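S.K.: build me a structure from this.
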Amino acid sequence: MQTIDLYRPVGPKELKLIEDSGWKKFPPRLSEQPIFYPVMNEEYAIQIARDWNVAASGSGYVTKFAVDSGYLKKFEIQNVGGPIHNELWVPAEELEEFNSHIVGLIEVTKSFFPEEGGK
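M.R.: From the prediction side, this is the model:
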C-alpha cells in the first residue's frame, strides 16, 4: 500500500485527544467545525501552528501522519492562498472513515510556545 504524508496543526486540547486515542486518530469535529482539513506540507502546518494556534490556545503543534494514497484520491486538493497553502477538505461526518485509513501512528514533529518561538 502506498501512503501520502499529511500534516495537521493542532492546539493542546486536540493534541491531548489524539494522545488519548493512542496516537491513532483525530477527534470528532465540534458542531461549528464542518470540515477537517489536513494540510499537504509541513511548512504550511508550521505557519498555522506557530502563528495561529499559539495565539489562540497558548501552544501549537504540528502532527504528521500517513494515509492510504488510494483513499485520498476521493478528495480534491484545495489551495487557500499562496503556493504552499494546499489542504484537503474532509467533511466532519467522514472523519471516522478518514481515521481508519491512517497508516501507523500520528506523530508530533514541531512544538511552538510563545516564550520559545518553537522547537
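S.K.: all contacts plus neighbour counts: C-alpha atoms, from now on.
M.R.: Noted.
S.K.: quick one: buried residues of stretch 71-79?
M.R.: residue 72 (16 or more other Cα atoms under 10 Å).
S.K.: helices of the protein, residue ranges please.
M.R.: Residue ranges of the helices in the chain, as given by DSSP state H, are 12-20, 42-48, 54-57, 69-72, 95-100.
S.K.: quick one: closest of those helices to residue 112.
M.R.: helix 54-57 (6.7 Å; Cα to Cα).
S.K.: want to put them side by side, so please do this one too:
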Amino acid sequence: MNGTTTLWRPTGPEELTLVEASGWTAWPPRLPEQPIFYPVLNEDYAVRIARDWNVPASGAGYVTRFEVDTAFLERYPVRQTGGETILELWVPAEELPEFNRHIAGRIEVVREFHSPTG
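M.R.: All right, here's what the predicted structure looks like:
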C-alpha cells in the first residue's frame, strides 16, 4: 500500500455488533433501504451524527475510526453535504465488499455516547 487515509463512521449499536462479529475488520452489507455506505472525513462530523442522531434513534452512538488504502479511495469523490466540514464519501452498497478488502488494520471505537435514560 502506498498509504492510508483515516476515515470515521458514526454507528449505532446494531451495526457495531456486526462490525465486532467481523473481527473489527469489515462493515456489514447495507440494508435494502441503505443504497450507500458513507464514511466521513473528520471526527467532529462523526461525533455530531453519533451523538445527535444515533443516540435518539437507538439509545447509543459510537464513533469508529479506520484506515483505508488511499489509492483505492480516489474512485469516490468527496461529497460536501452541508457546511465546509460536512464531508463524506459515498460508497455504493454493491461496492462495500471491495471497500472492506481495502481497510488496513482494524476498525476501532474512539468515542461513545449513551442516552441518559439508557
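S.K.: quick one on the thing from earlier: deepest-packed of the helices of structure 1, please.
M.R.: Of all the helices of structure 1, helix 42-48 carries the top mean neighbour count, a mean of 20, counting by mean count of other Cα atoms under 10 Å.
S.K.: quick one: it to structure 2 mean distance?
M.R.: Superposing on structure 2 and averaging over aligned pairs (mean Cα distance after the TM-score superposition for structure 1), helix 42-48 of structure 1 comes out at 0.2 Å.
S.K.: take the helices of structure 1 and lay them out in TSV including distance to residue 110 of structure 1.
M.R.: Shown next, in TSV, are the helices of structure 1 (distance: least, Cα to Cα, whole Å):
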stretch	distance to residue 110 of structure 1
helix 12-20	12
helix 42-48	8
helix 54-57	12
helix 69-72	24
helix 95-100	21
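S.K.: mind checking which of the ones you listed is nearest residue 35 of structure 1?
M.R.: Using Cα to Cα, those put helix 95-100 closest to residue 35 of structure 1, at 8.8 Å.
S.K.: which residues are contacting that closest one?
M.R.: Contacts of helix 95-100 of structure 1 from elsewhere in the structure, counted by Cα atoms under 8 Å, 6 or more residues apart in numbering, are 24, 25, 26, 28, 36, 90.
S.K.: with structure 2 overlaid, how far apart is that helix on average?
M.R.: By mean Cα distance after the TM-score superposition for structure 1, the fitted helix 95-100 of structure 1 averages 0.2 Å away from its aligned residues in structure 2.
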